[in-house]
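**Student:** Sharing a model prediction with you, sequence too.
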Amino acid sequence: MHTSRKALNMIKYLILMLTFMCVVIEIIQIVVGAVLHRLFATYTVFIDNDFVRATHFLIAVGIVLVFLSIFGFAAIIFENVIMIFLYAGMFSLVVILEIILASAAFSMYNRVDSMLTRRMNVVIQQFHTDRFMRVSFNHMQNSMNCCGIQSYVDWTNFHPDRELPSSCCRRYEEGCMPHERGCHAPMSDFMGSRIHMIATGTTIIVVFQVVCIITAIIMGARLSLV
């Protein structure tokens, strides 16, 4: 009996430690989600809505898991079998949602290039007629030190009667000296790395959370036999 109690206490303290680590990880997830949302919002005209929704989902799941982990703390400390199994069950449901998010993020990562090509073509066409499109494209060219979609030649193709926007120019020497690279490549790297971060980060978190669920189930099973 003494040995059984000692083993149970070891499992209990292990789960408490894992649950605490879960809380820390979920807080980090919320912060990362908020930062990514702000970054995506800066370039909202160039990305599809589901990219922004992915950050909303990341934040929402993080908040739910923080409260769920606190519930798990109480269940483990009081050694309540029903609460522990309820905690493991609810945790499992949320982990399934995170697996869906990770799968969606990997899918989104694979279509970053085609999405940017499609959206950039729309924005550059409306550059001189839509103020929001103009501000967004200028901001991208300034922040990425780029010009056009594939190169500055795109401006001549889309607007042959217009001069290059000032945001295209890296310097002026008897006229505008445009950035040689287009904006598609740096934007693709920028967006792709952020989406990949969501996909891989969520996958790593899920693996850790599965360990938390398994240990909680083991403790619940042990308690039910005491």
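**Tutor:** Now that the structure is in, tell me what you want to look at. Note that the coordinates shown come from a computational prediction; the quantities given were computed from them, not determined experimentally.

**Student:** switch to C-alpha atoms for all contacts and neighbour counts from now on
**Tutor:** Noted.

**Student:** just checking, what packs against the helix or strand harbouring residue 28?
**Tutor:** Here residue 28 sits within helix 2-42, counting by DSSP states H and E. The contact analysis (3 or more C-alpha pairs under 8 Å, 6 or more residues apart in numbering; DSSP states H and E) places helix 2-42 against helix 49-77, helix 184-225.

**Student:** Okay, buried residues for stretch 180-189 please.
**Tutor:** 180-184, 187-188 (16 or more other C-alpha atoms under 10 Å).

**Student:** end-to-end on it?
**Tutor:** This stretch, stretch 180-189, spans 17 Å end to end (C-alpha to C-alpha, to the nearest Å).

**Student:** Against that first model, consider the following:
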Amino acid sequence: MQLGLAPKTIKYLMFAFNLFFVITGIVLLSIGLVIHGVYYQYQHFLDNSFLSVPSLLVAVGSIIFVIAFFGCCGAVRESHCMIVTFCTLLTAIFILEIIGGTMGYVMRTRVATVAEEKMHETMSQYNDSKEIQFVWDNLQRDFECCGTRNASEWTVLKNLTGIPMSCCDTPVGAIGNTSCTIESPTLHHVGCMDAFARFAEKHAAKIAGVGLTLAAIQLIGIFLSSYLARSIRNCYQTM
């Protein structure tokens, strides 16, 4: 069986698209893993939905390699069945990327509300949990912030004797016990909620942008695979 010139052109375009398709899979996998790692590090300040979306990107990125196999093999063998399978799976990936992109956009608007609630909840556990203490200290050092909205929130907590040392920059050459107070010149005056919200919003925006952009690109693959499958079927019918 030989395909006509136009279908052959579509077949070669399918090869080129599948190569690009594999690259998009690597991009999705990489971005998903990076953002999942970032969110996991600060999972105490986010809810589970923030971890589920980068996990979805990782899953989609992994599945893309399998789908690309059907596309390449189907084009080489001019197999109507494999091309249809490729087109169907590509449509499913398209839908998942739309879902991921939309969820990323929705999360972007919820970051501040969720972060503030979680921060207030975990601040009171600072002295009772080494894990919470570690996460808060890292957050306050990394973002050079203190408390949810300001440093004074630490002073009103009943189970704390003062402001955590992570709220202040340790002076160079300091020896012995040092303390961090409202009057300390190295106190971080910025609240952590605003700094962290901007950080998380930036990553949520990346998820939305990558998901929706790649979903638009998948439409090209759906069109090419549909056209090639129809051309192969027509060739069989005219034999």
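**Tutor:** Yep, that arrived. Model, not experiment: these values are computed from the prediction.

**Student:** Now the TM-score, please.
**Tutor:** Put the two chains on top of each other and the TM-score (TM-score structural alignment, normalised by the length of structure 1) is 0.93; 224 aligned residues with a C-alpha RMSD of 1.8 Å.

**Student:** Out of the buried residues of stretch 180-189 of structure 1, flag the one nearest to residue 197 of structure 1.
**Tutor:** Checking the buried residues of stretch 180-189 of structure 1 against residue 197 of structure 1 by C-alpha to C-alpha gives residue 188 as the nearest, at 13.8 Å.

**Student:** Structure 2: which residue goes with that closest one?
**Tutor:** Aligned against structure 2 by TM-score structural alignment, residue 188 of structure 1 finds its counterpart in residue 197.

**Student:** surely its match meets residue 111?
**Tutor:** Yes: if you go by C-alpha atoms under 8 Å, residue 197 of structure 2 and residue 111 touch, sitting 5.7 Å apart.

**Student:** Residue 149 of structure 2 and residue 138 of structure 2, how far apart?
**Tutor:** 17 Å.

**Student:** and these two? which has more neighbours close in?
**Tutor:** Taking other C-alpha atoms under 10 Å, residue 149 of structure 2 and residue 138 do not tie; residue 149 has more neighbours (18 against 15).

**Student:** Point to the residue nearest the middle of structure 2.
**Tutor:** In structure 2, the residue lying closest to the centroid (C-alpha atoms, centre = their mean) is residue 54, at 3.5 Å.

**Student:** Need the counterpart of that one in structure 1.
**Tutor:** When structure 1 is aligned by TM-score structural alignment, residue 54 of structure 2 is paired with residue 55.

**Student:** Who are the contact partners of that match?
**Tutor:** With contacts defined as C-alpha atoms under 8 Å, 6 or more residues apart in numbering, the neighbours of residue 55 of structure 1 are 33-34, 36-37.

**Student:** now the residues you listed in JSON lines, with neighbour count and distance to residue 75 of structure 1?
**Tutor:** Shown next, in JSON lines, are these (neighbours: other C-alpha atoms under 10 Å; distance: C-alpha to C-alpha, whole Å):
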{"residue": "33", "neighbour count": "22", "distance to residue 75 of structure 1": "28"}
{"residue": "34", "neighbour count": "16", "distance to residue 75 of structure 1": "30"}
{"residue": "36", "neighbour count": "23", "distance to residue 75 of structure 1": "33"}
{"residue": "37", "neighbour count": "20", "distance to residue 75 of structure 1": "34"}
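
**Student:** got a list of what residue 167 of structure 1 touches?
**Tutor:** Applying C-alpha under 8 Å, 6+ apart, the residues near residue 167 of structure 1 are 138-139, 141-142, 147.

**Student:** Could you turn the buried ones of these into a ChimeraX selection?
**Tutor:** Buried residues within the contacts of residue 167 of structure 1, by 16+ other C-alpha under 10 Å, are selected in ChimeraX with:
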select :138,141,142,147
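
**Student:** which two in the contacts of residue 167 of structure 1 are spaced the farthest apart?
**Tutor:** Maximum distance among the contacts of residue 167 of structure 1 (C-alpha to C-alpha): 11.0 Å, for 139 and 147.

**Student:** Tell me how many other residues surround the nearest residue to residue 95 of structure 2 once chain neighbours are set aside.
**Tutor:** Nearest residue to residue 95 of structure 2, sequence neighbours excluded (C-alpha to C-alpha, 6 or more residues apart in numbering): residue 215, at 7.6 Å. By other C-alpha under 10 Å, 22 other residues sit near residue 215 of structure 2.

**Student:** do the same with residue 90 of structure 1
**Tutor:** 14.

**Student:** just residue 174 of structure 1 next, same as before
**Tutor:** 6.

**Student:** Also residue 86 of structure 1?
**Tutor:** Applying other C-alpha under 10 Å, we find 18 residues neighbouring residue 86 of structure 1.

**Student:** show me what contacts it?
**Tutor:** Applying C-alpha under 8 Å, 6+ apart, no residues qualify as near residue 86 of structure 1.

**Student:** Many thanks, I have nothing further to ask.
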